[in-house]
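> Predicted model and sequence follow; I will ask about them next.
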Amino acid sequence: MNQRNETNIAGIFAAGDVTNVPEKQIIIAAGEGAKAVLSAFRYLSTRK
């Protein structure tokens, strides 16, 4: 997973407990989820 929550599979994004983020707190997971959603939105917006 990179800084944009992209996995090594194109179009697949990760957040929460399946990531390598060491802090396993709800607020951290929520923030990571927001990053993943924004990255997925950008990814899908560039594909037509």
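All right, it came through fine. Numbering: from 1, shown residues only.

> Could you use CA atoms for every contact and neighbour count after this?
OK.

> The residue nearest in space to the middle of the chain: which element?
What sits nearest the mean C-alpha location of the chain, by C-alpha atoms, centre = their mean, is A36, with 2.7 Å. For A36, the element it lies in under DSSP states H and E is helix 26-45.

> Use this one as the comparison:
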Amino acid sequence: MRTNKRGVFAGGDIVSGGATVILAMGAGRVAAKSIDEYLKDQSVW
């Protein structure tokens, strides 16, 4: 779910087009996991 811009992620309708709420929720979950992994690799300082 990471875009080609550093630190920018996309999910839901922007990735898959108009979809059901269930599919959008699933895409949000995948995006959240991607963001979590990205942030774990970043140093705070």
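The structure has been received and is ready for your questions. Just so it is clear, the structure is predicted and the values come from calculations on it, not from any experiment.

> who's in contact with the residue nearest to the centre of structure 1?
4-6, 13-15 (C-alpha atoms under 8 Å, 6 or more residues apart in numbering).

> Correct me if wrong: G11 of structure 2 contacts G28.
Yes: G11 of structure 2 is within contact range of G28, at 5.8 Å (criterion: C-alpha atoms under 8 Å).

> Tell me the counterpart of the residue nearest to the centre of structure 1 in structure 2.
Taking TM-score structural alignment for the superposition, A36 of structure 1 sits opposite A31 in structure 2.

> Which of the helices or strands spans Q42 of structure 2?
With DSSP H and E as the criterion, Q42 of structure 2 is inside neither a helix nor a strand.

> That one and G26 of structure 2, how far apart?
Going from Q42 of structure 2 to G26 of structure 2 by C-alpha to C-alpha, to the nearest Å gives 25 Å.

> neighbour count winner among those two?
G26 (14 against 8; other C-alpha atoms under 10 Å).

> ok, so what distance separates the aligned residue in structure 2 for G11 of structure 1 from A31 of structure 2?
In structure 2, G11 of structure 1 lines up with G7, judged by TM-score structural alignment. Note on G7 of structure 2: its distance to A31 of structure 2, by C-alpha to C-alpha, is 12 Å.

> All set now, cheers.
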